[in-house]
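Undergrad: Take this sequence and fold it.
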Amino acid sequence: MWQGNQTFLADFILEGLFDDSLTHVFLFSLTMVLFLTAVSSNTLTILLICADPRLHTPMYFLLSQLSLMDLMHVSTTIPKMATNYLSGRKSISFVGCATQHFLYLSVGGAECLLLALMSYDRYVAICHPLRYTVLMTRKVGLIMAVTSWWGASLHSLIHTVILMHFPFCEPRKIHHFYCEFPAVLKATCGDILVYETTVYISSILLLLFPILLICTSYAVILHNVIHTRSAGSSRNAFATCSSHLTVVFLWFGGGIITYIRPRSQHTPLLDKVVSVFYSIITPTLNPLIYTLRNKDIAKALRRILGREIVTQRLQL
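TA: Prediction:
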């Protein structure tokens, strides 16, 4: 019985992303630069929103939650990959793999739901600006964030528990640089057709329902903008929505390629490329897309930097 438990809880082997060639050393260094950029930019966004009272609104609260999700997403996968690469190891414990799988799936699902709910925030801001403070209160923003986290975590917990109870083929090798769902599923043994079909359907629902809500919100916004005679109002509306739409396109594009494709079309190389895109590049770009195009956050950064300079001069 103990030997059976030991086999069940045995370590997995992660194939990794890089080898020892000079090209891969450069790519690894570039990945670490992107990782540090993602961590610092998302952390800065969260701190700015928390520190500046002018940003204590539902819209920026949701933006801080998006940055928190990106921060957690990139921190769940890249540090382990970097540790294995630098140490020459390729293993990850059973508990570590299950934890990594649960966290990245929770954060990814929460971001899908949050991006959909943020489209409703944009709809209210553009189509009902005079009623925005009534329809989008702090309580509503908090409910949106809690719903995103709770719904995605429950979905992830169910799939993680079921997946990790399947027997795995020796040598328990995962052709990926972290415990991503399709790669772990390929390492299982036995009949998983029913479970795979269930996962496929749930993935479609988790991705398409938010996409449907986003499309509906922006269809109404577009209709409202077209019937607005003011050119300035139209430009402001498009400027407000462009950042969100860019992030939506980047995030859902990677999710659709990863989770809605049939299993037969998955290849280790393509899965790794797509995962690099939405687990490293997207969390790096998201805060840059929002902060570079957002005047309120830029002003908040200048105000805080101005206070720091004045404080340092007074101390001198």
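
Undergrad: alpha carbons only for contacts and neighbour counts from here, please
TA: Will do.

Undergrad: now the helices for the chain?
TA: Taking DSSP state H as the test, the helices found in the chain are 2-8, 22-51, 58-87, 94-127, 132-135, 138-164, 181-186, 193-226, 231-259, 268-276, 282-292, 295-315.

Undergrad: now the other sequence, so there's something to compare against:
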Amino acid sequence: MSAGTAPAVGRDAVAVAAPEATSPSDPGRPVPPRRKVSWRVRLKRDRSLILMTLPAIVLLAVFAYVPLAGNVVAWQDYSPYVGIRDSPFVGWWNFQRLFTNEAFWHAVGNTLLITGFQLVFFFPVPIVMALLLNSVMTPRIRTAIQSIVYLPHFFSWVIVVTVFQQMFGGAGFVAQKLADQGYTGFDLMTDPDTFLALVTMQAVWKDAGWGMIIFLAALSTVDPALYEASVMDGANRWRRMWHITLPALRPTIILLLILRLGDALTVGFEQLILQRGAVGADAAEVLDTFVYFQGVVNGDWSFAAAAGLVKGVVAVILVLVANKIAHLFGEAGVYQKA
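TA: Purely as a prediction, here's the structure:
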């Protein structure tokens, strides 16, 4: 082969090795391989952050993880007068009673109904509000509306229910205005048929502003150059929203949706128990109120513990399944793959 002839490249040719990574400041100098840092070094390096989070970890352990040991009463005929150690062991008897109890399944049905209804009519509201504020309003108006809508999040459910009672109760503002027009008998707060819509309206008024803040924070990470480039390419407002804004919100939407599914069997104990007497147990009985009345009111602690344990196990399963689905769609979810 002559010196000026390039060597032929065929299938048997050796593949050219990929170039080594180089330093951004000095392209001619290769970057040394990253060494694995031991846990002792990380502990010394991050000791300040660990000390800052230590109080929260202690509180979580004391009030969340240590009480998990008390779930053993679900397999006992527990009495607070003799304690866990001396209460007789009854095996799966409490769970058998639970799964054959019609009131339990009625509470499960009401819980899933309220959760599903709020998932459809409440979960999208903060997303829509964030999109509107992010694309339409000026910064000053956006800040003012954001503060006003966010304010009810700090109200207790007692105040929220009281406000709705003054607005939609039998002697409320709406009823009085209808009475002035010749209509009588309006009382939204005691109507079991509209209770589902009522609790959803209350949840929207109280917590939609909080969700909007989260989505606005996610939108603040979008590079404005993407919108400028899309405008130069002729994309209108709807195309920019579909191809830039919504993809930026997708990880946050999936994460909050997974967490919402984990709370599918928890729909607000305080909100519902405050209104249970007005609309009746048929409409307002959910798992949390069922556990409260069975355990605290009726004193059947083991039966209530079994119901709470079943609720917790189902919630964990829902989170794991939803997180797996998020991984299949290429999202991080609550935790990364192992």
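
Undergrad: Got a TM-score for the pair?
TA: The TM-score (TM-score structural alignment, normalised by the length of the first structure) is 0.29; 154 aligned residues with a CA RMSD of 6.6 Å.

Undergrad: In TSV, list the helices of the first structure along with distance to residue 173 of the first structure.
TA: Formatted as TSV, those follow (distance: least, CA to CA, whole Å):
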stretch	distance to residue 173 of the first structure
helix 2-8	14
helix 22-51	21
helix 58-87	14
helix 94-127	12
helix 132-135	50
helix 138-164	14
helix 181-186	9
helix 193-226	19
helix 231-259	19
helix 268-276	12
helix 282-292	27
helix 295-315	45
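
Undergrad: Would you reformat those helices as a markdown table and include mean neighbour count?
TA: Putting these into a markdown table (neighbours: other CA atoms under 10 Å) gives the following:
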| stretch | mean neighbour count |
| --- | --- |
| helix 2-8 | 10 |
| helix 22-51 | 17 |
| helix 58-87 | 20 |
| helix 94-127 | 22 |
| helix 132-135 | 14 |
| helix 138-164 | 17 |
| helix 181-186 | 19 |
| helix 193-226 | 16 |
| helix 231-259 | 16 |
| helix 268-276 | 16 |
| helix 282-292 | 21 |
| helix 295-315 | 13 |
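
Undergrad: do you know which of these lies nearest residue 14 of the first structure?
TA: Taking CA to CA as the measure, these were each checked against residue 14 of the first structure, and helix 58-87 came out nearest at 8.7 Å.

Undergrad: The closest one - contacts with which helices or strands?
TA: Here helix 58-87 of the first structure touches helix 22-51, helix 94-127, helix 138-164, helix 282-292, going by 3 or more CA pairs under 8 Å, 6 or more residues apart in numbering; DSSP states H and E.

Undergrad: So which of those helices is nearest residue 215 of the first structure?
TA: Going by CA to CA, the one of these nearest residue 215 of the first structure is helix 94-127, 8.7 Å.

Undergrad: How about the secondary structure of residue 321 of the second structure?
TA: State at residue 321 of the second structure, reduced to three classes by DSSP: H, G, I helix; E, B strand; the rest coil: helix.

Undergrad: Residue 262 of the second structure versus that one, what's the distance?
TA: Going from residue 321 of the second structure to residue 262 of the second structure by CA to CA, to the nearest Å gives 10 Å.

Undergrad: more crowded one of the two?
TA: Neighbour comparison, residue 321 of the second structure and residue 262: the larger count goes to residue 262, with 20 against 15 (by other CA atoms under 10 Å).

Undergrad: does the more buried one really touch residue 315, like I thought?
TA: Yes - under the criterion of CA atoms under 8 Å, residue 262 of the second structure makes contact with residue 315 at 4.7 Å.

Undergrad: Mind putting the helices and strands packed on helix 58-87 of the first structure into JSON lines with distance to residue 196 of the first structure?
TA: Below are those laid out as JSON lines (distance: least, CA to CA, whole Å):
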{"stretch": "helix 22-51", "distance to residue 196 of the first structure": "32"}
{"stretch": "helix 94-127", "distance to residue 196 of the first structure": "16"}
{"stretch": "helix 138-164", "distance to residue 196 of the first structure": "10"}
{"stretch": "helix 282-292", "distance to residue 196 of the first structure": "27"}
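
Undergrad: Residue 216 of the first structure is nearest to which of those?
TA: helix 94-127 (9.1 Å).

Undergrad: where does that closest one sit relative to the chain's centre, distance-wise?
TA: 6 Å (CA atoms, centre = their mean, to the nearest Å).

Undergrad: For it, name the packing helices and strands.
TA: Against helix 94-127 of the first structure (3+ CA pairs under 8 Å, 6+ apart) you get helix 58-87, helix 132-135, helix 138-164, helix 193-226, helix 231-259.

Undergrad: Which of these sits closest to residue 24 of the first structure?
TA: helix 58-87 (10.7 Å).

Undergrad: contacting residues for residue 102 of the second structure?
TA: Contact criterion CA atoms under 8 Å, 6 or more residues apart in numbering gives no residues in contact with residue 102 of the second structure.

Undergrad: again, 10 Å this time
TA: residue 108 (CA atoms under 10 Å, 6 or more residues apart in numbering).

Undergrad: Check the gap between it and residue 230 of the second structure for me.
TA: Counting by CA to CA, the gap from residue 102 of the second structure to residue 230 of the second structure is 57 Å.

Undergrad: thinking again about what came up before, what touches both of residue 321 and residue 262 of the second structure?
TA: The contact lists of residue 321 of the second structure and residue 262 share residue 315, where a contact means CA under 10 Å, 6+ apart.

Undergrad: Check the separation of the first and last residues in stretch 256-272 of the second structure.
TA: 23 Å.

Undergrad: Can you give the distance from stretch 232-243 of the first structure to the centre of its chain?
TA: So, by CA atoms, centre = their mean, the centroid of stretch 232-243 of the first structure is 24 Å from its chain's centroid.

Undergrad: I would like the residues contacting it, please.
TA: 119, 122-123, 125-127, 218, 221-222, 224-228, 231, 245, 248, 286-294.

Undergrad: Which secondary structure element is home to residue 58 of the second structure?
TA: helix 47-60 (DSSP states H and E).

Undergrad: on contacts alone, who are the packing partners of that helix?
TA: helix 39-45 (3 or more CA pairs under 10 Å, 6 or more residues apart in numbering; DSSP states H and E).

Undergrad: Could you check the helix it packs on and say which residues are buried?
TA: By neighbour count with 16 or more other CA atoms under 10 Å, helix 39-45 of the second structure contains no buried residues.
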